[in-house]
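A.B. asks: this is a predicted model, with the sequence first.
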Amino acid sequence: MQIESFFDKGLAQLTYAIISEGEIALIDPARDPSPFFHLENKYNAKIKAVIETHPHADFISSHGEFSLHQVKIYASKLSEVNYEHVTFDDGDEIKIGAIKLRAINTPGHSPDSISVLLEDETENPYAIFTGDTLFIGDVGRPDLRENSKDSATLKEKLAGKLYHSLHDKILKLPDNIIIFPAHGPGSLCGKSMSDNLSDTLGNQRKENYALQSMSESQFIKLILANQPFIPKYFTYDVLINKLGAPRLSESIEKVKYIESINEIVTDALIVDTRSSDLFKSGHIQGAINIPNGGKFETWLGSIISPDETFYLIASDDNILEEVLLKTAKIGYESKIAGAIVLQKPSGIQSKKIEAKDVIKADDKYTIIDVRDSNEVASEKYFLNSINIPLNKLRENVHSIPSGKPIAVHCAGGYRSAIGSSILESTQIEKVYDISESIKSLEALPKIDNLKK
């Protein structure tokens, strides 16, 4: 038996392949299926099963592609999916070579979550694939069903179910079992994940804050506190995953390529993925700069709603291909009205400003802090700054006072590049990006919000 993991750092998402005696089972496969098909040649084996631990909110699964290859797809009967599948719930098992995979219903992150217990060749529990139920250092957030009819109380109900899934099921397993979660550090499906991607249950029993001794009510209060924001695309991805996404290659082939910026419709939404420096040296008026980086997918789906269409700009053909794939990871490739390469700066220019110059005359600027509210609560750089988290900035531009130049900052420069471009796109004059110069203030004492 062998276990291979595939970590998508951009979405902090993990796919697992279990290989035994010429057969392969996949758990939570990412949108691009090609690395998993390569396993068949590598191990001279066949993919026999694909298991979905739940309909994912933060990425598009490739399970639909495997069904086209007559691979059986397994999902809980509670998931209410609309694709052909085999139900996989408490008491069900799948035999892969000489090992067995057993389903355990573990609701909490979602009402339909399952975990998958792996029994080795000697029928002893060896590992558990916990999906979004249990992470290393954390547990899955239970507040992602905000659009449900009873969303006001559903998150408390799900948090209670999560408590029992952990204490009545997972924590009953032996300490030597290895935990393989669906996400690692950087995922918005939890709030304090470890840098480690796997661990034993025994270690997590001691080290994971959410597994310590506490009552159900204490657990609910603890888990629901200080969760990160919910990107706009999460609900959309759940719906796509319940239907089954189209084949990746065919979907990307449908994207329209344009040769000139003159083909872009007037007042269209434009996402420019070039570096912030290149964008600032010259860009199309009204464009939003979301630089191609480690978290491009997350910020694209946090700023752009799934009911919007947009044009996509990249600096060369290779990067355009890369951002198209990243866009497809969250199911937004069908939202692209046109894609184009722009290599030379042209059009409107944007400005930066040094953090030290703002701090010397902060009363002359309206300072917008686009970090998450949890970050601002722990440290603040400018006393008179206004906190509007980046994911809410487009909807709250009207709340920004007029009359002063605007200076935008985050913690390192990536989000402020996006935020300043959003404000410029609304034709606000004199917008400055504090950019990476904010790091120069790290040696100075931060403002403790709790004392103000």
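C.D. replies: On my side now, so go ahead.

A.B. asks: hey, let's count contacts and neighbours off CA atoms from now on
C.D. replies: OK.

A.B. asks: which residues in the stretch 151-300 of the chain form helices?
C.D. replies: For the stretch 151-300 of the chain, helices defined by DSSP state H, counting those that start in this stretch occupy the ranges 151-168, 201-207, 216-224, 234-243, 248-253, 276-281, 296-303.

A.B. asks: now do the buried residues in stretch 366-379.
C.D. replies: Of the residues in stretch 366-379, 366-372, 376 count as buried by neighbour count, 16 or more other CA atoms under 10 Å.

A.B. asks: and stretch 59-74, by the same measure?
C.D. replies: Applying a neighbour-count criterion of 16+ other CA under 10 Å, the buried positions in stretch 59-74 are 59-67, 71-74.

A.B. asks: for comparison:
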Amino acid sequence: MYIQQLYTGCLSEAAYYIDSEGEAAIIDPLRDIDAYVRLARERNATIKYIFETHFHADFVSGHLDLAKVTGAPIIYGPRTETNFPIHLAKDGELFRLGGVTIEVLHTPGHTLESSCYLVRNADGTPHALFTGDTLFVGDVGRPDLSSGNMTQEELAGLLYDSLHTKILPLPESVIVYPAHGPGSSCGKNLGPNTHSTLKEEKESNYALRDQTKEEFIKAVTDGLLAPPQYFSINARINKEGYGPLDEVLQEGLTPLDIAALKTWIKEEAIVLDTRRSDLFVAGFVPGSISIGLDGRFAEWAGSLLPFNKPLVLVTAPGEEKESVIRLARVGFDKVKGYLEGGFPAWQEAGEPIDLIIDVEPDELAMDIPFDPNLLVVDVRRETEFADGHVKDAINLPLQDLADPGNMANLDDKFNLYVHCGGGYRSIIAASLLKRQGIHNLRNVTGGWGKIKDQKGIEVIKEKSVLN
């Protein structure tokens, strides 16, 4: 038996390839399926099954395209309802894959249809458990994303039962392969690794400690942040279906000259610039939104961009296809093309440009005492802000900037100094502020990582939030 984890860092997502004796299975594939098809071909295996652990909320799965290409059935666990053909597995149902078997364990809690897949060796001994969003390294799936008519507390109770009746009784040697790693919003605080063992999880995972159901429910529901706006959209897409990725690519990879780009702008298209932040700040098409491919691109695109408006792209040379694919992974199917020649073509044509001024933390330190209109805008999460921030700074988390109304109290009477943790999010925020007509701003390079050590800047903590 061969198992390979295919991990996508910008989504903190893990898909899996398994094969045995020339037969392969894919678990939780991404929308771009080439890697799975290629891997099976390289290993002289035929993809026999496509297993889905649940309706994913943070990405669009590749189950439909992969089934079309391979002819393999799409398998979901009990209580699944879709608008496309699936094999609706029973709890405990076995699937033969070469010399091994895969057993369905229905584990509701994260969602009602959530299921884990237990791979058993040829002698029947449990080897590995593909847990989806039921069990992570150091965490469990949040119970507030897809509840039907149930409360998050009721779903958390189901999750407790699932863990204690289906997972904890398994041998401690079983390898745990979750659907997500650190940084995912599908849990509260996932650990640093992307796989583990049941023994390690019993020893270190707060949700698996010896506790009552009531204590468990409180532990997993306390402190849940609001999920990103695109989660409900992606879950619906995965349930109802979607168009082929090839069609999305064909339209998204349409080269646009400057006149065509301007026409789309008049049609209220969003200009999305996917270049690195250092390139964006030096010059960009006015009104563009910056979300660089070098960070958590798909997550922030899904959290900040509207799904009902067309997108046109400005990219670095050769990154057009990557940009369209990453957008498609979270459900953006309205990409209408990219600016041919990129930003240099726009600039060389003499078109108007905008830019963002970068300043170092020492310049911020020098300006604070002498500028009564200086306002530090910290776009980190509330918990990050509470753990330490510039005195008198305001906290405007980046995810909240999806709503322009949250910028209403910021105008050009303020001299805004925008920062995040390291610099990626603050450039996105600055582009959103400029798009709303707020131009009197500077980006503090290095973010909080440098600001906190800068002499002359007073920093404080919000103890009431942290306690």
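C.D. replies: Arrived safely. Keep in mind the model is a prediction, meaning the values are calculated, not measured.

A.B. asks: sorry, back to before: which one of the helices of the stretch 151-300 of structure 1 is the most hemmed in?
C.D. replies: Scoring those by mean neighbour count under mean count of other CA atoms under 10 Å gives helix 296-303 as the most buried, with a mean of 22.

A.B. asks: average distance between that one and structure 2?
C.D. replies: Compared with structure 2 after fitting, helix 296-303 of structure 1 deviates on average by 0.6 Å (mean CA distance after the TM-score superposition for structure 1).

A.B. asks: need the residues that contact that helix.
C.D. replies: For helix 296-303 of structure 1, the external contacting residues (CA atoms under 8 Å, 6 or more residues apart in numbering) are 10-11, 230-233, 290, 326-327, 329-330, 332, 390-392, 394.

A.B. asks: hang on, Ile252 of structure 1 packs against Leu324?
C.D. replies: Yes. The pair formed by Ile252 of structure 1 and Leu324 meets the contact definition of CA atoms under 8 Å, at 7.3 Å.

A.B. asks: tell me the counterpart of Glu384 of structure 2 in structure 1.
C.D. replies: Under the alignment (TM-score structural alignment), Glu384 of structure 2 pairs with Glu375 in structure 1.

A.B. asks: and Gln227 of structure 2, what does it touch?
C.D. replies: Careful, residue 227 of structure 2 is Pro; it's not Gln. 145, 185.

A.B. asks: could you measure from it over to Arg142 of structure 2?
C.D. replies: Using CA to CA, to the nearest Å, Pro227 of structure 2 is found at 10 Å from Arg142 of structure 2.

A.B. asks: aligned to Asp362 of structure 2, what sits in structure 1?
C.D. replies: That one, Asp362 of structure 2, aligns with Lys356 by TM-score structural alignment.

A.B. asks: again, but for Ser323 of structure 2
C.D. replies: By TM-score structural alignment, Ser323 of structure 2 lines up with Val323.

A.B. asks: give me the nearest residue to that match, chain neighbours excluded.
C.D. replies: Spatial nearest neighbour of Val323 of structure 1, excluding adjacent residues (CA to CA, 6 or more residues apart in numbering): Asn292 at 6.8 Å.

A.B. asks: that neighbour contacts Ser275, correct?
C.D. replies: Yes. Asn292 of structure 1 lies in contact with Ser275 (CA under 8 Å); the separation is 7.0 Å.
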